[in-house]
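Asker: Following is a predicted model, sequence given first.
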Amino acid sequence: METINWSDPIWELTARFAINTVANVLLMFGMFYRRYRDKELATTASMFNIFAFAVLTILSSVEFSIAAGFGLFAILALFSLRSEQISKTEISYFFGAIALAVICSVQGTGLLFVLVIVVFVLIGAWLLDHPRMLHSVSSAKLTLDNIETHVLSDTEKMRADLSERLGVEVMTFQVIELNYVNDLARINVFFRA
């Protein structure tokens, strides 16, 4: 019986891809999707993970300059040009999917080292975003059918109005969009039930 030679480039690439894929599935579908039920972002980040893994694997096997590396991360900035804003948690998970691809694809690191780092990343993400960690405050995205005159000028009054409307203690809120044409306000509300 022949043993697998993990230093063979094909086996090493297969092992790195397997570690990356399992870690990404755990992060995006085992943690993010189960907690937030956002299929679109989970799928998008997972696909981006696979694409980034492929590109970074090629780039790490050839000589390329630091400028090329900065160019690659500049491409990530295009993600922020979307018309819809995404939350900080969504950005964190999306970056996590990218980080896993980077960790797993860069040549020159041992497979055991890669596996240990990936496990650390997954444990950290699981702990830091665990529902019991910060369970006392929840959030909701609201669309109001009229723009209150004090939405920006008197935040305490607006917070009190939102608390009364929602029947919860609004801790803070964030105005996402004011549309004076349609008289709509989009607001993120952070509240304690």
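Answerer: Structure's in. What do you need?

Asker: When you work out contacts or count neighbours from here on, use the C-alpha atoms and nothing else.
Answerer: Noted.

Asker: Now tell me what touches the stretch of helix or strand Val102 belongs to from outside.
Answerer: Val102 belongs to helix 88-105 when assigned by DSSP states H and E. Contacts with helix 88-105, where a contact means C-alpha atoms under 8 Å, 6 or more residues apart in numbering, come from 16-17, 19-20, 23-24, 27-28, 32, 41, 45-46, 48-50, 52-54, 56-57, 60, 114, 117-118.

Asker: try it against this one:
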Amino acid sequence: MTQLPMLAIDLVAVLALVGLFLLRHRRPELAGAYLAVNVGVLAVTAVLADSTVGAGLGLGLFGVLSIIRLRSTELAHHEIAYYFAALTLGLVAGVAGTPSVLVVGLMAAVLVALWVGDHPRLAPEARTQEMVLDRAWTDMAGLTAHLEGLLGAEVLDARVTSTNLVNDTTTVTVRHRPAGPRHTGGASAAPGLAQGAGLREVGR
């Protein structure tokens, strides 16, 4: 019964985390995963904290969970950050057992770090796409200019994963964000560039 206040604090914290995630990224299918991770870790660590095993096994559990990879879909970096934040909140609440200024402050710090680190003004929205171009590009400067004209966007990073000189194709993973006025004319200046190029969005 002494752990009930800590359980309530953890519930408030994880609901705030999920609310922030939904507000920023609007992906409700991950909300259940974050809640399940938090509650599951909280339940296990709460039991371990009252047993003779001690908190050491709880920290080991954190290490085991930290290397789990979900094979169904690839998580983006910000989604992994929320995943570990939910895990951390559950672990801290379960190990602490009873609320204190330090514990509540640490849990609040996790939420503040997410709010600041995932703020749109700090990290402008960008998209990552895998593109197959109908030309074998070997000049990175020319490839970057071609991609900016094709997408009508500012290219932040372009990584060539395959260059086929026989079939004259290039596979590139490009990260881009909406560009200013200086780039908006790029797509209209080359209306035919989009033909023959395959695009597949792989994350944000």
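Answerer: Noted; the coordinates are in hand. The structure presented is a predicted model; accordingly, all values stated were derived computationally and were not measured.

Asker: TM between them?
Answerer: Superposed pair, TM-score by TM-score structural alignment, normalised by the length of structure 1: 0.73. Supporting alignment: 173 aligned residues with a C-alpha RMSD of 3.0 Å.

Asker: coming back round to it: post-alignment, the helix holding Val102 of structure 1 versus structure 2, mean distance?
Answerer: With mean C-alpha distance after the TM-score superposition for structure 1, helix 88-105 of structure 1 departs from structure 2 by a mean of 0.8 Å once superposed.

Asker: Distance from the chain centre to that helix, please.
Answerer: Helix 88-105 of structure 1 has its C-alpha centroid displaced from the chain centroid by 6 Å (C-alpha atoms, centre = their mean, to the nearest Å).

Asker: So which elements touch the longest strand along structure 2?
Answerer: What stands out as the longest strand in structure 2, according to DSSP state E, is strand 153-164. Applying 3 or more C-alpha pairs under 8 Å, 6 or more residues apart in numbering; DSSP states H and E, one finds that strand 153-164 of structure 2 contacts helix 140-151, strand 169-178, helix 181-189.

Asker: could you give the angle of the longest helix seen in structure 1 to helix 88-105?
Answerer: Ordering each helix of structure 1 by length in residues (DSSP state H) puts helix 39-61 first. Helix 39-61 of structure 1 and helix 88-105 are oriented at 30 degrees to each other (axes from the mean of the first three to the mean of the last three C-alpha atoms, to 10 degrees).

Asker: what helix or strand is Arg71 of structure 2 on?
Answerer: Residue-wise, Arg71 of structure 2 maps onto no helix or strand under DSSP H and E.

Asker: what residue of structure 1 takes the place of it?
Answerer: Residue pairing (TM-score structural alignment): Arg71 of structure 2 is matched to Arg82 of structure 1.

Asker: And for that match, the neighbour number?
Answerer: Applying other C-alpha atoms under 10 Å, we find 8 residues neighbouring Arg82 of structure 1.

Asker: Next: the one 4 residues further on.
Answerer: For Ile86 of structure 1, the number of neighbouring residues by other C-alpha under 10 Å comes to 11.

Asker: again with Gln107 of structure 1
Answerer: 20.

Asker: residues of the longest helix anywhere in structure 2 that come out buried?
Answerer: If you go by DSSP H, structure 2 has its longest helix at helix 4-25. For helix 4-25 of structure 2, the neighbour count (16 or more other C-alpha atoms under 10 Å) marks 6-7, 9-11, 13-15, 17-18, 20-21 as buried.
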